[in-house]
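In: from the sequence below, what's the structure:
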Amino acid sequence: MQHLIGLAGWSGAGKTTLLERVIPVLVAKGLSVSTLKHAHHAFDIDKPGKDSYRHRQAGASQVMVASGKRWALMEELTDAKEPELPELLGHMRAVDLIIVEGYKRHGHTKIEVHRQANGKPWIHPEDPLVRAIASDVPPPEGCALPWAHLDDAQGVAGLMLAHALPWTQEAL
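Out: The predicted model follows:
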């Protein structure tokens, strides 16, 4: 059965850097891991001049690029609204753990990633779906959530495994 956990935090908190260190820990435990990252509105994985870019510019609504090592499907939304998280998860194949980076306002179980130097407020007081914290400082006094330091990849991996919830496409 696959499980889902989110990493939620303000920009610059270190979510991606943390994932770079935690994913190998999870894989070393024998888990298959996938990630779904929320990006800024204008992101593009394609490059001007590439054939796939030219196909999109010509009006193709979907362009798939494939090789012996990987494949990617790009879909132009044009006038459509941004897909919701459950719809995007429905495109992913079954793995042991899906980690969602971003989507801090969506309704899934999360670990808050907090960096004091950002000066941003904590998310957990306003979000009951935050189940644990990864931070460079201990949580505020009175916070009973478990936490691990941002530099403790093993500890954060443990938090993920302890708080990830079962997820299936049927649950969408």
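In: C-alpha from now on. contacts and neighbour counts both.
Out: OK.
In: for the closest residue to residue 99 other than its chain neighbours, grab the count of nearby residues.
Out: Nearest residue to residue 99, sequence neighbours excluded (CA to CA, 6 or more residues apart in numbering): residue 35, at 4.7 Å. The tally of other residues near residue 35 (other CA atoms under 10 Å) stands at 17.
In: mind giving me the packing neighbours of the host helix or strand of residue 98?
Out: Assigning secondary structure by DSSP states H and E places residue 98 in strand 97-101. Judged by 3 or more CA pairs under 8 Å, 6 or more residues apart in numbering; DSSP states H and E, the packing partners of strand 97-101 are strand 3-8, strand 33-37.
In: which SSE is immediately downstream of that strand?
Out: Next element after strand 97-101 (DSSP H and E): strand 110-114.
In: and the angle from that next one to strand 97-101?
Out: On the basis of axes from the mean of the first three to the mean of the last three CA atoms, to 10 degrees, strand 110-114 is oriented at 40 degrees to strand 97-101.
In: want to put them side by side, so please do this one too:
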Amino acid sequence: MKIIGIAGFSGSGKTTLIEKVIPLLVTGGLRVSLVKHAHHEFDVDQPGKDSWRHRHAGCAEVLITSSRRWALMHELRGAAEPSLQEQLKHLAPCDIVIVEGFKHAEMPKIEVHRKLAGAPLLFPEDPDIVAIATDEHLATELPQIALDDAEGVARFLVRHLGLDRARLGVVR
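Out: Take a look at the predicted model:
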């Protein structure tokens, strides 16, 4: 399982870029998983639904399952947030894990930078940045890929992570 981070500040276009890259990798025969870090309290459950009621009644974990998907919700109940490495242990085997968020974790990362977002760049201070997807030319030796070039990002990921490119017709 290879891991790549997609890092940048809010409004830079991380989610949009990832949403365009994933189908290219999947069409190329790769099994892709994603870890998304939320910086605030979030809820994947709907108030009033059975699973929500059971979780709020005190369950430490609630697993919802159907013939189409399953989801496991784990309540920390005051415990420390698990590290990225601890969370990765919960994933089924796959070819690549894309990590959105965890911008300060040690892993190879593509920085997503949008000029109009006005956010600072990560690469000058983060040695784990291996490329930048951006809408402007930056003064760096790092590879730069156009922010709207999902195929270019997919090709870079495959090459950088040493994935089997023979299976990947669209991202060679």
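In: now the TM-score, please.
Out: Here the TM-score for the pair of chains, by TM-score structural alignment, normalised by the length of the first structure, is 0.91; 163 aligned residues with a CA RMSD of 1.2 Å.
In: ok, now which ones touch the residue nearest to residue 99 of the first structure?
Out: Taking CA atoms under 8 Å, 6 or more residues apart in numbering, we find residue 35 of the first structure in contact with 98, 99, 100, 101.
In: surely residue 153 of the first structure meets residue 20?
Out: No - judged on CA atoms under 8 Å, residue 153 of the first structure makes no contact with residue 20 at a distance of 9.2 Å.
In: and these two? Which one has more around it.
Out: Neighbours were counted for residue 153 of the first structure and for residue 20 using other CA under 10 Å; residue 153 has more, 21 against 12.
In: what residue of the second structure matches up with that one?
Out: Alignment note (TM-score structural alignment): residue 153 of the first structure maps to residue 150 of the second structure.
In: I'd guessed that match sits against residue 21; true?
Out: Yes - here residue 150 of the second structure reaches residue 21: they are 5.3 Å apart, a contact under CA under 8 Å.
In: before we move on, back to that, highest mean neighbour count out of the helices and strands packed on strand 97-101 of the first structure?
Out: Highest mean neighbour count among those (mean count of other CA atoms under 10 Å): strand 3-8, with a mean of 25.
In: thinking again about what came up before, turn the helices and strands packed on strand 97-101 of the first structure into TSV, columns for distance to residue 108 of the first structure.
Out: Below are those laid out as TSV (distance: least, CA to CA, whole Å):
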stretch	distance to residue 108 of the first structure
strand 3-8	7
strand 33-37	13
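In: average offset between the strand holding residue 98 of the first structure and the second structure?
Out: Aligned to the second structure and superposed, strand 97-101 of the first structure gives a mean residue distance of 0.6 Å (mean CA distance after the TM-score superposition for the first structure).
In: strands of the first structure, start to end?
Out: 3-8, 33-37, 62-66, 71-75, 97-101, 110-114, 130-135, 147-149, 165-166 (DSSP state E).
In: pull out the buried residues from the third one.
Out: It refers to strand 62-66 of the first structure. Neighbour counts over strand 62-66 of the first structure (16 or more other CA atoms under 10 Å) mark residue 63 as buried.
In: corresponding residues in the second structure for it?
Out: Taking TM-score structural alignment, strand 62-66 of the first structure hits residues 61-65 over in the second structure.
In: if I look at the match of residue 153 of the first structure, how far off is residue 39 of the second structure?
Out: Per CA to CA, to the nearest Å, residue 150 of the second structure is found 26 Å from residue 39 of the second structure.
In: and what of residue 156 of the second structure?
Out: 28 Å.
In: more neighbours, the two?
Out: Using other CA under 10 Å, the more surrounded residue of residue 156 of the second structure and residue 39 is residue 156, with 19 against 8.
In: distance of that one relative to residue 107 of the second structure?
Out: For residue 156 of the second structure relative to residue 107 of the second structure (CA to CA), the value is 16 Å.
In: what's the burial count for residue 25 of the first structure?
Out: So residue 25 of the first structure, with other CA under 10 Å, has 18 neighbours.
In: go on, residue 122 of the second structure?
Out: Residue 122 of the second structure, neighbours per other CA under 10 Å, totals 20.
In: isn't it up against residue 8?
Out: Yes - when contacts are counted by CA under 8 Å, residue 122 of the second structure is listed as touching residue 8 (7.2 Å).
In: the nearest residue to residue 46 of the second structure once chain neighbours are set aside and residue 40 of the second structure: what is the separation?
Out: In this structure, residue 46 of the second structure finds its nearest non-sequential neighbour in residue 52, 6.2 Å apart by CA to CA, 6+ apart. Separation of residue 52 of the second structure from residue 40 of the second structure (CA to CA): 18 Å.
In: ditto for residue 26 of the second structure
Out: 30 Å.
In: that older thread, contacts only, for the match of residue 153 of the first structure.
Out: Contacts of residue 150 of the second structure (CA under 8 Å, 6+ apart): 17, 20, 21.
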